[in-house]
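Chemist: Give the three-dimensional model of this entry:
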Amino acid sequence: MNLRHYNQQISFVDALNADEFAHLHQLGYHMVINNRPDEEEGGFLTHQQEQQLADRQGIKYLYLPFTYDTLTREDVYTFHRQVKSGKKLIAHCRSGARSVSLFFLHALCEGLMDEKAFQATCRQYDVDAAPALAWYARQQQIAPVAEVHSFYEPKSGSLQYVIADPETRRCAIIDPVLDFDRNSGAVSHRQAQMMLDFIHRQNWRLSWILDTHPHADHFSAAAWLARQTGAPSAIGEKISQVQDLWKAIYHLPALPAPETIWDARFKDGDIFYIGNLRGEVIFSPGHTLASVTYHIGNCAFIHDTLFMPDSGTARTDFPGGSAEALWETLQRILSLPDDTRLFTGHDYRPDGREVQYESSVARQRSENVWLAGNDKAAFIAKRTARDATLPLPDLMLMALQINISGGNLPEPENNGKRYLKIPLNSF
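Modeler: Now for the predicted structure:
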């Protein structure tokens, strides 16, 4: 075992055999990252075999294979996300060289290290930096274009999205709906499966399952999709505060903590990638105190902040909502470039028109019926007055107890059935 240590947390090694794997727990490692594709010749362990060996020791395992022909920015950031977890980890490929380069590529991509420093750092680990630098040079010439597909759920008027980097064949699902029939209490996965079938037909790989906020008008299918695909799920970091509000209302003292439900809880300004498509998180409170916007490439997924220009904006009267906070959020979204494509999360089809879901910053600024001609004070007064007349969404008390758990349904009781809990006289 040719161990190379970066610090007490991170080490690199060449391909591991079964005997070496058996000692990793004794050495204090809590995670193994395998960067070697199974297709490489040499009689090495497959990733399935490594997974089994890791499972026996209770070690987390991530298969993140790449060559410099297949490497994406997403891979670089996935590795970095594991480093940020703080777990003591060991990464390997065939010789350890690619794992070393992958680790330091994050600093290079973020401008924390220049090419000369990258080369010198790799040399310290006896690694040839040339292949990684050639990959980095190619990245500077890439301008990935997002491909967006919408899926309309008519019962709640919800828009779900698949956004993809078609060059790398990576994609994300945003705000997936779990089908629920309130009359029968039946739950199904028709909407989510429809998106999975579409992704399969496109031969894309699912990179993320993203919720913009805990929804009040439909169940989230994020948890089910994560179980089906193994893709990581994410939401805004303020979900913990929403949980605190609603677990008191529902009296759910044993509600699982956010870190046990979502793989990532994004804060304002966090960066993520879908293939080579760069995503940035914009904290967007107002509708809820946990809402976020996903600004990906030239697209922004704004859900309940802005509807189509003829429909205005989200309501702000839910617990944790604020008309003033929503105004500030809208100003931030409308400061994006004029041609930014804005994708709303609902369309209620005023006057029975056809479903619409895409606008632009320029169009919203000039045409939105709640913004054009209004200043902050007028907007807050109008929004507050309107919200006072609105009934609660039909599914709110049913949906929120599911969505503050990431879409996980309540555990079965001793008769094997699951039950929703409705607080009486709370609103």
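Chemist: all contacts plus neighbour counts: C-alpha atoms, from now on.
Modeler: Will do.
Chemist: give me the number of residues near F301?
Modeler: Other residues near F301 come to 22 when the count uses other CA atoms under 10 Å.
Chemist: Does it lie in a helix or a strand, and which?
Modeler: In this structure, F301 sits in strand 299-303 according to DSSP states H and E.
Chemist: elements contacting the helix or strand following that strand?
Modeler: Per DSSP H and E, the first helix or strand lying C-terminal to strand 299-303 is helix 323-333. On a contact count with 3 or more CA pairs under 8 Å, 6 or more residues apart in numbering; DSSP states H and E, helix 323-333 meets helix 376-387.
Chemist: now the other sequence, so there's something to compare against:
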Amino acid sequence: MKPIPVTQKLSVAAQLQPDDFQELSRLGFKTVINNRPDGEEASQPGTDAEAAAAKAAGLDYVFIPVTSSSMTDSDVRRFAEAIVASDGPVLAHCRSGARSFYMWVLAGDVDVQGFSDDKLVAVASNIGIAPDASRAWLATHRRTGKPDVKGFYDSRTGSIQYVVSDPTTKRCAIIDPVLDYDEKSATTKTEHADEILGYVTDEGLTVEWILDTHPHADHFSAARYLKEKTGAPTAIGAHVVDVQALWKDIYNWPDFPADGSQWDRLFNEGDTFKVGTIDARVMFSPGHTLASITYVIGEAAFVHDTLFVPDSGTARADFPGGSARVLWKSIQDILALPDQTRIFTGHDYQPGGRKALWESTVAVQKHSNPHIAGQTEESFVALREARDATLPMPKLILHALQVNINGGRLPEPESNGRRYLKIPLDALEGAAW
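Modeler: So this is what the prediction gives:
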């Protein structure tokens, strides 16, 4: 018995014998998943013997029998849920370890971000799967509607920017790019946007879309800058006009065009488009703001500030135009997506000092997010509103919205050649300090 690490939490192995379970416990494993049906060959001990050995060793035991041609959505969901539910490392096994590895891939990269095909093939090789065989399996199973997703974390604002690409055509979309801004010196830079452009060049990608999920309150959008560099069209949800109208009054800009014309396309609920060959659609997801949308690109959903990774709950709903009750309804729409759908959130604030995280799945959110699991609409609204009442406004909200409702355009230079931001005083009455 030789556990092969796949992630920090999951290892796979070939067929176990009852004597192996005590050693697994000694190694720190907490759960064993058996993916091998009984009766495949006479030498295997069978699930009853394994379950007894696991109990004697103090291990949780889960039996999810599959074959290479019969891994159902229900099987995959149970596999993902068993990993999430375990309070420590998990060992999954079958005859050789291959089925358990493939189950993990189908479960949607439960514990990791950014596993490329090359990295998956390397792990598969460690298990004993020939590279040609694993590549063929991935081409058939993993890549159907599955984009490559690269996240870029901005530690200053806790924001995550994404490049979402079709591995077949090398075409991509950029989602929620950040224009660097230092409020102390009122200095702007393009370091994060240039890092994205560098990645696009290094990977040989062609930018098809520059997408905003909503006008952000905690960072400036780099959409305009990236449009100038790439020529790609920009897009946002059609209800941005409602946000523009609200903030147009706050900034006292009577001549501001609150018609969404700052973007090349305004998306409505249910609109579709493509990233390369991968189908994409738009979900209207208000609550955090009046204009928030979710992009579902293949089997990946970019949910902006509706959900965070599970240990961080959900986003606030107390900005002008926000609503906790509307946010709950938007969350339920997202959770109605298939359980394996990868969820990519717009922010992470690293609770407890942990590393930044931004990927989960629908199944993981249902099981592990304390703002969702066991909550009703009423309890969520009470929880969300009570928490929001204690939160100060983002420090850049009044700086950022005047740029972001304008499609990422900075104010026009005045007669001396300098640009000036406009900060309305006492516009957010009742905000916590």
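Chemist: circling back to that earlier point, once the two are aligned, what's the mean deviation for the strand holding F301 of structure 1 against structure 2?
Modeler: Its aligned residues in structure 2 lie a mean 0.5 Å from strand 299-303 of structure 1 after superposition (mean CA distance after the TM-score superposition for structure 1).
Chemist: so how far is that strand from its chain's centroid?
Modeler: Computed by CA atoms, centre = their mean, to the nearest Å, the chain-centroid distance of strand 299-303 of structure 1 equals 13 Å.
Chemist: ok, now stretch 185-195 of structure 2?
Modeler: Stretch 185-195 of structure 2 sits 24 Å away from the centroid of its parent chain (CA atoms, centre = their mean).
Chemist: Give me the buried positions along that stretch.
Modeler: Applying a neighbour-count criterion of 16 or more other CA atoms under 10 Å, the buried positions in stretch 185-195 of structure 2 are 192-194.
Chemist: Helices of structure 2, start to end?
Modeler: Ranges of helices within structure 2 are 20-26, 47-56, 73-85, 98-106, 117-127, 131-141, 191-202, 223-230, 240-250, 324-335, 362-368, 377-388, 397-404, based on DSSP state H.
Chemist: Export those as TSV, with columns for distance to P310 of structure 2.
Modeler: Shown next, in TSV, are the helices of structure 2 (distance: least, CA to CA, whole Å):
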stretch	distance to P310 of structure 2
helix 20-26	28
helix 47-56	29
helix 73-85	11
helix 98-106	19
helix 117-127	25
helix 131-141	27
helix 191-202	26
helix 223-230	28
helix 240-250	28
helix 324-335	13
helix 362-368	6
helix 377-388	15
helix 397-404	25
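Chemist: ok, now which ones touch the residue most central in space within structure 2?
Modeler: Nearest to the geometric centre of structure 2 sits F344, at 1.1 Å (CA atoms, centre = their mean). Shown in contact with F344 of structure 2 (CA atoms under 8 Å, 6 or more residues apart in numbering): 300-304, 358-360.
Chemist: Could you identify the buried members of the residues you listed?
Modeler: By neighbour count, with 16+ other CA under 10 Å, these hold 300-304, 358-360 as buried.
Chemist: thinking again about what came up before, could you identify the most distant pair in the contacts of F344 of structure 2?
Modeler: The most widely separated members of those, counting by CA to CA, are H304 and S360 (13.2 Å).
Chemist: Identify the residue spatially nearest to L62 of structure 1, adjacent ones excluded.
Modeler: Ranked by CA to CA, 6 or more residues apart in numbering and with sequence neighbours excluded, the top spatial neighbour of L62 of structure 1 is I33, at 4.8 Å.
Chemist: before we move on, what about P253 of structure 1?
Modeler: Spatial nearest neighbour of P253 of structure 1, chain neighbours left out: K247 (6.5 Å); criterion: CA to CA, 6+ apart.
Chemist: Return the residues in contact with that neighbour.
Modeler: 253, 255, 401.
Chemist: Over in structure 2, see which of those survive.
Modeler: Compared against structure 2 with both residues aligned by TM-score structural alignment, their matches' CA atoms under 8 Å, these retain 253, 255.
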